[in-house]
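Colleague: What follows is a protein structure lacking sequence information:
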């Protein structure tokens, strides 16, 4: 930090940085985000400011650069005993000029800049013995960059998927429990049959659907024909849809879909429904969430005039997904485990015949926020220079 200047009768404080960049901060923003020891508890990362006790109109009366450019200190009218403090590095990282915001959005926009295509990202489980933290980071980086990672040579012990999942975050329990078995048992759930499964995300009927899914192949006999796994980047598909059919894209942002799971026959009956749009766009116009599962998308209840345009747009996106652009397609082997971002990618399965063999996967979920947190903290610990990514959980950053 090189210099600072009060403007607009104390309503703005400009900061000039040593690289020539200029930042402007509103007085209200500076005071509400004060990082002095009284206002900000570093150990818990929480603010203790009583905003309503402050003047409604805040004016900076004095501003100074301190500690050889490493800190900004400001004083406000009506608060003579209090001195507002900000670390220079933190202040620069929070600059909200158009240029800095745009650059930060682009840097974090991993979902749209990466292409979910080409060779399936793979990590060998045996490398965990050499360096467990490096193994975990390598897996997380693939999930962040491409939406999926295949981990090979995972021990074929029942419940092993829970052990692997716990490396990346706490288990996320759903109506299927902490762990579930995917094999042909002619059940009501289509996943537990040998039928084809179209592209979908798991369980969008939840207010917050599972963020990360893991599937471990305990057994996949060579006699089984079919049953290939398919992964498609829904964010890439949605952006293609926006370019090619902006009217349809907007419709699926505005008119919601109802996702529903009703099961009275279970030992613990289920009544779950949630109506939300297929696409969510944020304040900056960026796609930040996708909700997609044709199998549990039931009769949507919307205004009369919106029904035709909703189904027209819905069919349009289904047709686009049939192009399978950028799709990963692969056949799991016994001992393979896939971990993927359920908010970002859709998964599908081709129909299969057992032919006397067995296709048995075990699955579980973890929270996407925990995965992102572990990715960032491991990167810092290992000295990796990474940018906090968008992960498809509805957040702009």
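Modeller: Sure, I can see it. Everything numeric here is computed off the predicted structure, so don't read it as measured data.
Colleague: CA atoms for contacts and neighbours, from now on please.
Modeller: Will do.
Colleague: all strands for the stretch 251-397 of the chain, in order.
Modeller: 257-263, 270-276, 279-281, 287-290, 297-298, 328-330, 337-341, 345-349, 352-353, 359-366 (DSSP state E, counting those that start in this stretch).
Colleague: so of these, which one's packed in deepest?
Modeller: Each of the strands of the stretch 251-397 of the chain was scored by mean neighbour count; the highest is strand 337-341, a mean of 26, by mean count of other Cα atoms under 10 Å.
Colleague: From the contact counts, what lies against that strand?
Modeller: Contact partners of strand 337-341 among helices and strands, from 3 or more Cα pairs under 8 Å, 6 or more residues apart in numbering; DSSP states H and E: helix 132-146, strand 148-152, strand 212-220.
Colleague: can those go into JSON lines with extra columns for distance to residue 24 and mean neighbour count?
Modeller: As requested, these are exported to JSON lines (distance: least, Cα to Cα, whole Å; neighbours: other Cα atoms under 10 Å):
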{"stretch": "helix 132-146", "distance to residue 24": "33", "mean neighbour count": "20"}
{"stretch": "strand 148-152", "distance to residue 24": "40", "mean neighbour count": "23"}
{"stretch": "strand 212-220", "distance to residue 24": "39", "mean neighbour count": "24"}
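Colleague: now those as CSV including distance to residue 47?
Modeller: Converted to CSV, those look like this (distance: least, Cα to Cα, whole Å):
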stretch, distance to residue 47
helix 132-146, 30
strand 148-152, 36
strand 212-220, 31
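Colleague: Nearest to residue 297 among the ones you listed would be which one?
Modeller: For the helices and strands packed on strand 337-341, proximity to residue 297 was assessed by Cα to Cα; strand 212-220 is nearest, at 20.3 Å.
Colleague: Report the angle between the closest one and strand 148-152.
Modeller: With axes from the mean of the first three to the mean of the last three Cα atoms, to 10 degrees defining the directions, strand 212-220 sits at 30 degrees from strand 148-152.
Colleague: helices and strands around the helix or strand just after strand 212-220, which ones?
Modeller: Tracing the chain past strand 212-220, the next element assigned as helix or strand by DSSP states H and E is strand 225-226. Other elements packing on strand 225-226 under the criterion 3+ Cα pairs under 8 Å, 6+ apart are strand 352-353.
Colleague: Residues touching the strand it packs on, excluding its own?
Modeller: Contact with strand 352-353 is made by 194, 195, 196, 224, 225, 226, 227, as judged by Cα atoms under 8 Å, 6 or more residues apart in numbering.
Colleague: List buried residues within the residues you listed.
Modeller: For the contacts of strand 352-353, burial is judged from neighbour counts taken by 16 or more other Cα atoms under 10 Å, and it is met by 194, 195, 196, 225, 227.
Colleague: quick one on the thing from earlier: residue 96 is nearest to which of the helices and strands packed on strand 337-341?
Modeller: For the helices and strands packed on strand 337-341, the distance to residue 96 is smallest for helix 132-146, at 25.3 Å, taking Cα to Cα.
Colleague: okay, pairing it with this:
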């Protein structure tokens, strides 16, 4: 069994499992995980809030938490069968038709510590019941005045934290698994997707070297995303190439298709052939290498914050002509969320168009671009290896930069088959598998 030992530990349960999680993950992630295991909270009391637009709820935690919930928000989020379809969990209530100044007829707390709100609508009574733990989770955005997602409502927030890696880190915890395990068991598939989530890359070993096998692997968890390069594409040296990837040219670190409306989130490359036809003791070239773009961007944020700000605030145009058709799109090289956390990397010097920015930002941008590139190309950041026939490499195209050393086309016979996948489809299957296992 070729499953990395670190991955198995992610599916342990019970007291030992909690201890392992606490030791492995940062404290904040352990605390978030532990929220589901503590005793449920109840509501002590509820009274009308200020200006008669909200309910002031007092919870029984220690110290007691008091939160104001707007009536319109409570009415819009009623979970009864008249307001939410119980099978699909989709809303039936027509939110825009609600009176924004709505007020309830009565507020009370049930014997189970639930909030009960009674409304009078069109001459009919309507009762809404809210679980206290659900209200407590959502209270965070009102207390902290932010848009953070509640821990237990978003599948993404339940996933293990990302592992930002360099060469040493990833070689110690090589994210690899056998083809047979992934194709024959849900646990094997879950482990492989767990590796992909955490490291942004994962290897399948022992995949039959048959053209089209990559599609069978993808169908195990998602579907292939067809692009202007086809359902799949062949990375092989061609006499008259339309792309530098189809030559023996050195390809610096990059992410693919930044010139599209949304670059594909997941990329797979299956090695069908990689042989040195002439032999010899020297490296024939064609070595693949990956770099964790999130780690590089966070290094920049910590050590060169001004450069980080420039690269996350300056839109860059990426463009290319494919089969006579031009594609063009703008992205910052570093994309962040509202908390300033890195969410995507868009980096490809070969398709980056002329920078269009105010004159005073031109020099700072190039300086920042140089600093990030220098970090990315540092040897200690590289995960470099030769893809062997039967290896299938998957990586997050919006996090992990990939590239290839040059090779002599007269000496090396190299054939990779590649494809793209919508990453949200992949992660939805991963979340589903985690819930089952």
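Modeller: Cool, the structure landed. Everything numeric in this text was worked out from a predicted model, so none of it was measured.
Colleague: if we can go back for a sec, so which of the buried ones among the contacts of strand 352-353 of structure 1 would you say is closest to residue 19 of structure 1?
Modeller: Looking at these and their distance to residue 19 of structure 1, the nearest is residue 227, at 56.6 Å (Cα to Cα).
Colleague: Looking at structure 2, name the residue matched to that closest one.
Modeller: Using TM-score structural alignment, the equivalent of residue 227 of structure 1 in structure 2 is residue 286.
Colleague: Then residue 336 of structure 1?
Modeller: When structure 2 is aligned by TM-score structural alignment, residue 336 of structure 1 is paired with residue 391.
Colleague: my guess is that match contacts residue 202, does it?
Modeller: No: taking contacts as Cα atoms under 8 Å, residue 391 of structure 2 lies outside contact range of residue 202: 10.4 Å.
Colleague: can you pull out the strands in the stretch 101-250 of structure 2?
Modeller: Under DSSP E, counting those that start in this stretch, the stretch 101-250 of structure 2 gives strands at 106-109, 115-121, 124-130, 176-178, 201-205, 224-225, 233-235.
Colleague: average distance between the second one and structure 1?
Modeller: Following the fit onto structure 1, the mean deviation recorded for strand 115-121 of structure 2 is 4.2 Å by mean Cα distance after the TM-score superposition for structure 1.
Colleague: what residue of structure 2 matches up with residue 39 of structure 1?
Modeller: The pairwise alignment with structure 2 assigns residue 39 of structure 1 to residue 83, based on TM-score structural alignment.
Colleague: Quick check: closest non-adjacent residue to the counterpart of residue 361 of structure 2 in structure 1.
Modeller: Residue 361 of structure 2 is assigned residue 306 in structure 1 as its aligned equivalent, the criterion being TM-score structural alignment. Beyond its immediate neighbours in the sequence, the residue positioned closest to residue 306 of structure 1 (Cα to Cα, 6 or more residues apart in numbering) is residue 255, lying 7.0 Å away.
Colleague: need the contact list for the counterpart of the one you found in structure 2.
Modeller: Matched to structure 2 by TM-score structural alignment, residue 255 of structure 1 sits across from residue 314. Contact analysis of residue 314 of structure 2 by Cα under 8 Å, 6+ apart lists 331, 332, 333, 357, 365.
Colleague: What's the separation between residue 78 of structure 1 and residue 60 of structure 1?
Modeller: Here residue 78 of structure 1 is placed at a distance of 10 Å from residue 60 of structure 1 (Cα to Cα, to the nearest Å).
Colleague: And for residue 75 of structure 1?
Modeller: Taken as Cα to Cα, the spacing of residue 75 of structure 1 relative to residue 60 of structure 1 amounts to 6 Å.
Colleague: rewinding a little: quick one: residues contacting the closest residue to the match of residue 336 of structure 1 other than its chain neighbours.
Modeller: Residue nearest to residue 391 of structure 2 in three dimensions, not counting chain neighbours: residue 205, with 4.9 Å by Cα to Cα, 6+ apart. Remark: with contacts taken as Cα under 8 Å, 6+ apart, residue 205 of structure 2 is in contact with 176, 177, 178, 179, 390, 391, 392.
Colleague: do the same with residue 171 of structure 2
Modeller: Residues counted as contacts of residue 171 of structure 2 (Cα under 8 Å, 6+ apart) are residue 383.
Colleague: circling back: which pair of the contacts of strand 352-353 of structure 1 spans the longest distance?
Modeller: With distance counted by Cα to Cα, no two of the contacts of strand 352-353 of structure 1 lie farther apart than 196 and 224, which are 14.2 Å apart.
Colleague: related to what we said a few turns ago, return the closest of the contacts of residue 205 of structure 2 with respect to residue 215 of structure 2.
Modeller: If you rank the contacts of residue 205 of structure 2 by distance to residue 215 of structure 2 using Cα to Cα, residue 392 comes first, at 11.4 Å.
Colleague: Reformat the strands of the stretch 251-397 of structure 1 as a markdown table; add distance to residue 95 of structure 1.
Modeller: Supplementary listing: those in a markdown table, determined by distance: least, Cα to Cα, whole Å:
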| stretch | distance to residue 95 of structure 1 |
| --- | --- |
| strand 257-263 | 37 |
| strand 270-276 | 33 |
| strand 279-281 | 23 |
| strand 287-290 | 22 |
| strand 297-298 | 42 |
| strand 328-330 | 39 |
| strand 337-341 | 30 |
| strand 345-349 | 32 |
| strand 352-353 | 54 |
| strand 359-366 | 33 |
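Colleague: picking that back up, can you pick out the residue with more neighbours from residue 75 and residue 60 of structure 1?
Modeller: Each of residue 75 of structure 1 and residue 60 had its neighbours counted (other Cα atoms under 10 Å), and the higher figure belongs to residue 60 (25 against 21).
Colleague: how far away is the residue nearest to residue 391 of structure 2 from residue 285 of structure 2?
Modeller: Taking Cα to Cα as the measure, residue 205 of structure 2 falls 21 Å from residue 285 of structure 2.
Colleague: Likewise for residue 195 of structure 2?
Modeller: Residue 195 of structure 2 sits 28 Å away from residue 285 of structure 2, going by Cα to Cα.
Colleague: End to end on stretch 273-283 of structure 2, go ahead and measure it.
Modeller: Where stretch 273-283 of structure 2 starts and where it finishes are 16 Å apart, if you go by Cα to Cα.
Colleague: Could you do stretch 77-89 of structure 2 as well?
Modeller: Length of stretch 77-89 of structure 2, first residue to last, Cα to Cα: 12 Å.
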